[in-house]
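In: Give me coordinates for this.
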Amino acid sequence: MLVCQCNLITQKEVEDTIIDLLNQDPWQLIVPAKVYHAMKKRGRCCGCFPNVVETIIRVTEQYHRDAEQSAEIICYLDRVRQLRDEFGRKFNERRSTGHRAA
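Out: You can find the predicted model right below:
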């Protein structure tokens, strides 16, 4: 599945990049810009960033659950999800409600 149409980046590429970053340092802060930089890409329209944030949260949560460090990270990720639901969803991809993709 394509995550970024501007750069033709797939979900699998984003997930693999996040796992590579977590293997380097499991407790680093991973943001979309860091993921794109690791892939040697750049955000163009940045409409995909909210979806990349969701992928970062999901992959990080699974990574730490597999490493049995879930107690600390799961609480933090739940808080990030709560904030995202409160503030981030209504401006998803910066498109109005009536916008239709071609």
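In: can we go C-alpha only for contacts and neighbour counts from here?
Out: Noted.
In: Give the buried residues for the longest helix along the chain.
Out: Taking DSSP state H as the criterion, the chain has its longest helix at helix 49-66. With burial defined by 16 or more other Cα atoms under 10 Å, the residues of helix 49-66 counted as buried are 49-53, 55-57, 59-64.
In: Can you say which two of those residues are spatially most distant?
Out: Maximum pairwise distance in those, criterion Cα to Cα, is 22.2 Å, between F49 and H64.
In: in this protein, which spans are helices?
Out: 11-24, 32-38, 49-66, 70-83.
In: V14 against H37, yeah?
Out: No - with contact defined as Cα atoms under 8 Å, V14 and H37 do not form a contacting pair (11.2 Å).
In: more neighbours, these two?
Out: V14 (23 against 12; other Cα atoms under 10 Å).
In: Second input sequence below; structure requested for side-by-side comparison:
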Amino acid sequence: MLVCSCNFITEKEIVDVINGLLDEDCWQLIVPAKVYHAMEKRGRCCGCFPNVVDIIIRTTEAYHTRRDSTEAEIFDFMSRLKRFHEDNRRADIERRQKRHRAA
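Out: Below you'll find the model as predicted:
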């Protein structure tokens, strides 16, 4: 499935990069910019970033399930990642509203 039409990046390419990053350090925080940097691409319109975050979450959960990580490790990491995602999404919404109010 095509995830980023600006750079023609598929979901499989993103999953492969995420798995490669997790092989290097399985507890690192992976964000869309890190994935794009590893692919030597950059976000253009960045409309795909929310979908990339969802792919990162799914892929990371699957990786740690295959790795036989303890449930406590997985839960703690995934809750921190989801909180990071929600905080950033909330900041995006607040920025949009401020811009609309000023117009």
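In: Alignment lookup: A33 of structure 1 to structure 2.
Out: A33 of structure 1 maps onto A33 in structure 2 when the alignment is built from TM-score structural alignment.
In: Any idea how many residues pack against its match?
Out: 15.
In: do you know how far it is from I56 of structure 2?
Out: A33 of structure 2 is 12 Å from I56 of structure 2, where distance means Cα to Cα, to the nearest Å.
In: repeat for Y36 of structure 2
Out: From Y36 of structure 2 to I56 of structure 2 the distance is 12 Å (Cα to Cα).
In: and if you look at A102 of structure 2?
Out: In terms of Cα to Cα, A102 of structure 2 sits 35 Å off from I56 of structure 2.
In: same thing with A38 of structure 2?
Out: Relative to I56 of structure 2, A38 of structure 2 is positioned 14 Å away (criterion: Cα to Cα).
In: mean shift between the longest helix of structure 1 and structure 2?
Out: After superposition onto structure 2, helix 49-66 of structure 1 sits on average 0.5 Å from its aligned residues (mean Cα distance after the TM-score superposition for structure 1).
In: and the angle from that helix to helix 11-24?
Out: 50 degrees (axes from the mean of the first three to the mean of the last three Cα atoms, to 10 degrees).
In: what range in structure 2 matches helix 49-66 of structure 1?
Out: Using TM-score structural alignment, helix 49-66 of structure 1 pairs with 49-66 in structure 2.
In: can you list contacts of that stretch?
Out: For stretch 49-66 of structure 2, contacts defined as Cα atoms under 8 Å, 6 or more residues apart in numbering pick out 3, 11, 14-15, 18-19, 22, 30-32, 74, 78, 81-82, 85.
In: what about burial for those residues, which qualify?
Out: 3, 14-15, 18-19, 22, 30-32, 74, 78, 81, 85.
In: Let me know the closest of those to A91 of structure 2.
Out: H85 (10.0 Å).
In: Chain neighbours aside, what residue packs nearest to the closest one?
Out: Nearest residue to H85 of structure 2, sequence neighbours excluded (Cα to Cα, 6 or more residues apart in numbering): V53, at 7.6 Å.
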